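Student: Take a look and give me a structure for this.
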Amino acid sequence: MALGLLWLGLTLLGVLQTQAQDSAQNLIRSPPLLRIPLQPDFQDDQFQGKWYVVGLAGNAIRKEKQGQVKMYATTYELKNDGSYNVTSTLLRDEGCDHWIRTFVPSSLPGQFNLRGIKRYPGVQSYTVRVVATNYNQYAIMFFKKFYKNQGYFKTTLYGRTKELPPERREEFIHFAKSIGLTDDHIIFPIPIGKAQ
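Tutor: Predicted coordinates for the structure are as follows:
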């Protein structure tokens, strides 16, 4: 009896491990950075400030698994060295979650890397690109990271307000699909409170 339970437990463990590996292997491959547009003549001082996350798409995002995602805000604070302190605030249940990161500029204006990557166990690289922005209304961002030898990427549609014109959403959807994502990988978070 005990031997049978041991074999059952080992079999279930093997199945779970195989499913976890399969889901990681089924991720859409991240496109090379050379295929990702970069905002020409990026203006770091105009980009800083508060942005709402109006749209999200990524190879680890699935509509059916994400459910109803609440909109959150991300603030870029430009520092004297050209880096940004980036704070994301997400409302959860009765409180707020805050993520604070520092993005340092690379040799390409509008492209950044995560500072202090060693503080994030398992993260081997993390690159951020400003794909397109008009600074006062919207921005399309691209994020690429390698975590435990697996490539993850996402694109985010930022808005200075919680609502954007339909053509901006269409531009975002078109970009997401151009990098290999499908409708199932694209979500639009639900605004919290009144549009600002």
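Student: Going by C-alpha atoms from here, please, whenever you check contacts or count neighbours.
Tutor: Noted.
Student: Gln196: what's its closest spatial neighbour, skipping adjacent residues?
Tutor: Spatially, and ignoring its direct neighbours in sequence, Gln196 is nearest to Thr161 (5.4 Å; CA to CA, 6 or more residues apart in numbering).
Student: quick one: contacts for the one you found?
Tutor: 51-52, 137, 195-196 (CA atoms under 8 Å, 6 or more residues apart in numbering).
Student: Would you list the buried entries among the residues you listed?
Tutor: Burial by neighbour count, judged by 16 or more other CA atoms under 10 Å, picks out 51-52 from the contacts of Thr161.
Student: can you redo the contacts of Thr161 as CSV with distance to Gln25 and secondary structure?
Tutor: What follows is those, written out as CSV (distance: CA to CA, whole Å; DSSP: H, G, I helix; E, B strand; the rest coil):
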residue, distance to Gln25, secondary structure
Trp51, 33, strand
Tyr52, 31, strand
Gln137, 37, coil
Ala195, 39, coil
Gln196, 41, coil
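Student: want to put them side by side, so please do this one too:
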Amino acid sequence: MGPWWALWLILTLPQILEGQAPAMPRGFSQMKSFQSDQFQGEWFVLGLADNTYKREHRALLNFFISLFELKNNSQFQVTNSMTRGKRCNTWSYSLIPTTKPGQFTRDNRGSGPGADKENIQVIETDYVNFALVLSLRQTSSQSITRVSLLGRNWRLPHKTIDRFICLTRTQNLTKNNFLFPDLTDWLPDPKVC
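Tutor: Next up, the predicted model:
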């Protein structure tokens, strides 16, 4: 290994390693602590932004709920429930905490060898009203960035929605990448599945 190769490796290795976990977006501060016991429970998914979403995908997103259940080993069991017509779709996965507050990796052990690695970071939350969550996943062909707006109830202040939009912009997502479920047919307190 020549000196140029070594220099290149020294200069690029930190960037390569940094790309493996969510970095704190501009305008947001690193959480000092994360209260898993306060975060657990039911969250309504009120908005999603993803670099793979396009306008034509908007009709595919129905209202859904994510239930975060804290397990003895400090992991979350996440169960999502969404209605599609008269059917109920559910899917689950585990989130394994990392050393950073509010940061997790998604457990893909059941997905087989070569499963995509996904890093998830709770960027901001007040535990009782809203949470902003950033997910970064690397597949064999692309990097997928997703921002989720979670709420404990149906209505969020405009300031919270503005923070969601701000977070999406720091991830180079545009309004074409946004999906908001249509809630017009739901009663004030729907139960999914």
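Student: After superposition, what is the TM-score?
Tutor: Here the TM-score for the pair of chains, by TM-score structural alignment, normalised by the length of the second structure, is 0.79; 167 aligned residues with a CA RMSD of 2.1 Å.
Student: hang on, the earlier thing: which of the contacts of Thr161 of the first structure lies closest to Gly110 of the first structure?
Tutor: Gly110 of the first structure lies nearest to Trp51 out of the contacts of Thr161 of the first structure, by CA to CA, at 16.1 Å.
Student: for the first structure, what's the longest helix?
Tutor: Counting by DSSP state H, the longest helix found in the first structure is helix 2-25.
Student: Show where the helix or strand just after that helix falls in the second structure, residue numbers please.
Tutor: Note on helix 2-25 of the first structure: by DSSP states H and E, the next helix or strand toward the C-terminus is helix 44-47. With TM-score structural alignment applied, helix 44-47 of the first structure matches the range 36-39 in the second structure.
Student: how much does the matching stretch stray from the first structure?
Tutor: By mean CA distance after the TM-score superposition for the first structure, the fitted stretch 36-39 of the second structure averages 0.4 Å away from its aligned residues in the first structure.
Student: Can you give the distance of the lengthiest helix in the second structure from its chain's centre?
Tutor: In the second structure, taking DSSP H as the definition, the longest helix is helix 3-18. Counting by CA atoms, centre = their mean, to the nearest Å, helix 3-18 of the second structure is centred 29 Å from the centre of its parent chain.
Student: And for stretch 155-170 of the first structure?
Tutor: That offset, for stretch 155-170 of the first structure, works out to 15 Å (CA atoms, centre = their mean).
Student: which residues in the second structure does that stretch align to?
Tutor: So stretch 155-170 of the first structure sits over residues 147-162 in the second structure, by TM-score structural alignment.
Student: how many neighbours does Arg101 of the first structure have?
Tutor: 16 (other CA atoms under 10 Å).
Student: scratch that, Ser23 of the first structure
Tutor: Neighbour tally, Ser23 of the first structure, other CA under 10 Å: 10.
Student: which one in the second structure is aligned with it?
Tutor: Aligned partner of Ser23 of the first structure by TM-score structural alignment: none.
Student: what's the spacing between Ser23 of the first structure and Glu64 of the first structure?
Tutor: Going from Ser23 of the first structure to Glu64 of the first structure by CA to CA, to the nearest Å gives 15 Å.
Student: repeat for Leu34 of the first structure
Tutor: 31 Å.
Student: ok, Gly102 of the second structure touching Thr125?
Tutor: No. The criterion here is CA atoms under 8 Å, and Gly102 of the second structure misses it with Thr125 at 9.8 Å.
Student: Looking at these two, which is more packed in?
Tutor: Neighbours were counted for Gly102 of the second structure and for Thr125 using other CA under 10 Å; Gly102 has more, 22 against 19.
Student: the helices in the first structure, which residues?
Tutor: 2-25, 44-47, 63-66, 166-178.
Student: Select, out of the ones you listed, the one closest to Gly82 of the first structure.
Tutor: Across those, closest to Gly82 of the first structure is helix 44-47 (CA to CA), at 7.6 Å.
Student: ok, residues contacting the closest one?
Tutor: Here helix 44-47 of the first structure has contacts from 76, 78, 82, 110, 135, using CA under 8 Å, 6+ apart.
Student: Leaving out chain neighbours, which residue sits closest to the residue nearest the centre of the first structure?
Tutor: Geometric centre of the first structure, nearest residue: Lys154, 4.4 Å, by CA atoms, centre = their mean. Take Lys154 of the first structure and drop its neighbours on the chain: the residue closest to it by CA to CA, 6+ apart is Gly58, 3.8 Å away.
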